[in-house]
Each structure stands twice: as structure tokens, then as C-alpha cells.
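**Student:** the sequence isn't on hand, but the structure is:
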């Protein structure tokens, strides 16, 4: 909502199947350089593999400062004030632009599009690019050798007293 244009990066086939956080980070970094972006806002973590790596890798590839887990963001000239949630409460940091931010779920309050705005959005220009157009190699450095189910757990047993527990542990050679 409110964008003047969009960019769709088209990845398909084998490249799509092996796409990981590093490859997405390379694409984002290349786009940021091409578009001369000053601020990149990404989600906190992926819903498929729960990695929480793309934002940090993008910042590293660009050598830009990063604000992760942002729950509140305000711009002040060339600075970005980021309030982020940490284990002990909230932390406020100030970083210079260009910067990479990862958004916590509290950052956004959804706005619902009205029909006139949906119609306007259909007229917006969306450029299609391929990773090769950006000079990005999507070759994965990871190879899945195999996937195994965990071994079946043995059934447990109930004991009446601590003495019974100690005896069972001794019988099993655990004590």
C-alpha cells in the first residue's frame, strides 16, 4: 500500500527448490545497491524454516548497520530510532542509514485496502527481474544427504517409591 512501483524477482525450478536465506540475502543486497536504497525492512523470520537469518545476512553483505526485532521505528534525518524487544524488556537503539531492519509482529498495524485503492494498485508498474540480471548466483552450498525420523522412544514405567526407582536404575546400569 502506498508504493509507486514494485520489483518481482523471478526464481523457478531447481533454483527455487534450493533457495535459502543466503541466496535471498544476496538478491536483497543486489537490489539495494541497484536501487540505491537507504532502508531495507524485512520480516523477522521465515515461516517455512524459521531461520531468522535473511535480515542479518543482508546487513552483513552490504556492510550496513542493522536493527533486529523492531517493534517501533522512527526516522530522524539520517538516523533511525529502533525500539526492539529483548529478554529483559525493551531496548532503544539509534543507527545511521543506510540500514537493514527486521520487523517484529508489533511493528505493523494492518490497514485494509479499499476498492478504489485496489484498482489504483493494479495500474502500478511491477518490474520482473531474474537473479542473473542482478549478477546473483543462486547456487546452494548446502546438500541434503538424507532425512531420518527420530528413533522410537521406549515406553516408560511407573514406580511406587524412590527405592523402586533406584532399583530400576541399577538394573538398567544407569547408577
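**Tutor:** Nice, thanks for sending it over. Predicted, not measured: the structure shown is a model, and the values here were computed from it. Residues are numbered from 1 along each chain as shown.
**Student:** please make it C-alpha for all contacts and neighbour counts, starting now.
**Tutor:** Fine.
**Student:** and the helices in the protein?
**Tutor:** 13-17, 21-35, 54-62, 115-122, 162-171 (DSSP state H).
**Student:** okay, pairing it with this:
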């Protein structure tokens, strides 16, 4: 069984994000980039399914600039068998990514697509759902447990009221939550092995997909700075300030 795992190149989660002075976007010049953490979880889950004998091949796919090859090499060091880069300099929106993945899924014919529930740069949380709609496949989002057996995938997902368990017929789409697993560390031997694994580069035009942006960003601004806290001598003063200054009671 083949598993397709989309991975996204994002600003590393340890980096303090800076907005460009002209407000046109986020400054990524000389900034450390890495794989989206939710996608690391998706790739780790695919690896565990393969190690359990449930899958035979894992294909990592990324869409974006040439530097996304580094992200794919990291994915192959984690354990993906090969990588596919859909190279484009266009600013990709969730719908465009979903269309690219749909076209690639039509070509690769995977039985399962596992992807992170969202990317930490735009937090859209849309690509998995859009891909499910385009493919017409069943989907389970925010997975905290995945069990694959008897041609079905059983997914436990976190909802407001507790846990929900879904059984999906294959092929299917699963998006991962933080508590699904703990991604493994990439070892030096696996990094060296990843350099020899096949990495295919294609263009959106090869898949017949138009990735022209449909949205226009008018302005990007940093959140307003929070004011410093105030120490109060007693509860009466606190209540008074909440009533007269904060006006929350």
C-alpha cells in the first residue's frame, strides 16, 4: 500500500517572525526554515504504519520554491522512500495546494494520504478538507490515533466533547493532531542515505493545475503590544480597577 505525505517548508517554530517594513508580508531573508511540525507528525505516522507492515511505500511531496528540496530530503531522512517537488514561485493558497495534491494523487494512486492538520505559518487548516472534497474520499481530521487494518482506517479524533472514533474505507485522507505521536530524530546515517533516494521535480503545468492566487494580501501587521501588568495591594483595589479601568465587571 502506498501512502502520500505532503510536507511544507515553513519558518522554524523557534524563530521570532518579523514583518517587512512595507507591510507586504513576513520577512524570510536569512531565516531558518524547516518542515512544518504537523507534517513531521504525519510522516512519523506513515513510517510507523510501514514498520508495522501495513504500508509498502511512502512518498513525500512538497510544493513551492527550489529550496523545498531540503524539506523533502529531511522527509526522506525520516524514512520516506522518495520525494516529489512541485516547483513554483507562485504564492500558493490552500485551494491551489489541494488541486496540486489531487492531480498528483490521480497519478500516484495512493491508498492513504496523511497530512498535518495545518501549517504553522498561515494556520489555514483547509488543505486536507479541500483535498477530500476534490478527490471525493472520506476524511478524518485532527487524528490522535490511527489504526489501519482490513482495508479500513480507524481514526480517533479529538472533539470538544471528548473523543470521536471514525472508520473510513480506503482510499482515505487523515490529518494529524499534536498528540498522535512523537516524531523521531533524524540520524546522520539516514541523512546520508536520503541523498541517494530519488527526488522528482515537476511543474504545476505538468499536472494541468493553475495556481494563480485568488486572494490579495492588502497588509500584514504585527499584533499590538500588550501593556505591562499592574501590581495591586489588595482584592478591593483589584475589583475597583476591573470595574473602573478594565470595565469587565
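**Tutor:** Now that the structure is in, tell me what you want to look at. Bear in mind the structure is a predicted one, so any value in this text is a computation, not a measurement.
**Student:** could I get the TM-score for this pair?
**Tutor:** Taking TM-score structural alignment, normalised by the length of the first structure as the basis, the two superposed chains have a TM-score of 0.78; 151 aligned residues with a Cα RMSD of 2.4 Å.
**Student:** now the helices of the first structure in a markdown table, with mean neighbour count and distance to residue 101 of the first structure?
**Tutor:** A markdown table is the format used below for the helices of the first structure (neighbours: other Cα atoms under 10 Å; distance: least, Cα to Cα, whole Å):
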| stretch | mean neighbour count | distance to residue 101 of the first structure |
| --- | --- | --- |
| helix 13-17 | 11 | 25 |
| helix 21-35 | 19 | 13 |
| helix 54-62 | 21 | 7 |
| helix 115-122 | 11 | 25 |
| helix 162-171 | 12 | 52 |
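**Student:** export the ones you listed to TSV and tack on distance to residue 133 of the first structure?
**Tutor:** Putting the helices of the first structure into TSV (distance: least, Cα to Cα, whole Å) gives the following:
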stretch	distance to residue 133 of the first structure
helix 13-17	15
helix 21-35	10
helix 54-62	18
helix 115-122	25
helix 162-171	64
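**Student:** report the central residue of the first structure.
**Tutor:** Most central in the first structure under Cα atoms, centre = their mean is residue 45, positioned 2.9 Å from the mean C-alpha point.
**Student:** excluding chain neighbours, what is closest to the equivalent of it over in the second structure?
**Tutor:** When the second structure is aligned by TM-score structural alignment, residue 45 of the first structure is paired with residue 118. Nearest non-adjacent residue to residue 118 of the second structure, counting by Cα to Cα, 6 or more residues apart in numbering: residue 125, 4.3 Å away.
**Student:** ok, the one you found to residue 90 of the second structure distance?
**Tutor:** In this view, residue 125 of the second structure and residue 90 of the second structure are 20 Å apart by Cα to Cα, to the nearest Å.
**Student:** ditto for residue 211 of the second structure
**Tutor:** 7 Å.
**Student:** do the same with residue 41 of the second structure
**Tutor:** Applying Cα to Cα, the value for residue 41 of the second structure to residue 90 of the second structure is 26 Å.
**Student:** which part of the second structure matches the biggest strand by length in the first structure?
**Tutor:** Ranked by residue count under DSSP state E, the longest strand found in the first structure is strand 66-76. Using TM-score structural alignment, the residues of the second structure aligned to strand 66-76 of the first structure are 139-149.
**Student:** so which bits of the matching stretch are buried?
**Tutor:** Within stretch 139-149 of the second structure, the residues scored as buried using 16 or more other Cα atoms under 10 Å are 139, 140, 141, 142, 143, 144, 145, 146, 148.
**Student:** turn the residues you listed into TSV, including distance to residue 182 of the second structure.
**Tutor:** Converted to TSV, these look like this (distance: Cα to Cα, whole Å):
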residue	distance to residue 182 of the second structure
139	22
140	20
141	18
142	15
143	13
144	11
145	12
146	14
148	19
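**Student:** of those, closest to residue 163 of the second structure?
**Tutor:** Taking Cα to Cα as the measure, residue 144 is the one of these closest to residue 163 of the second structure, at 9.0 Å.
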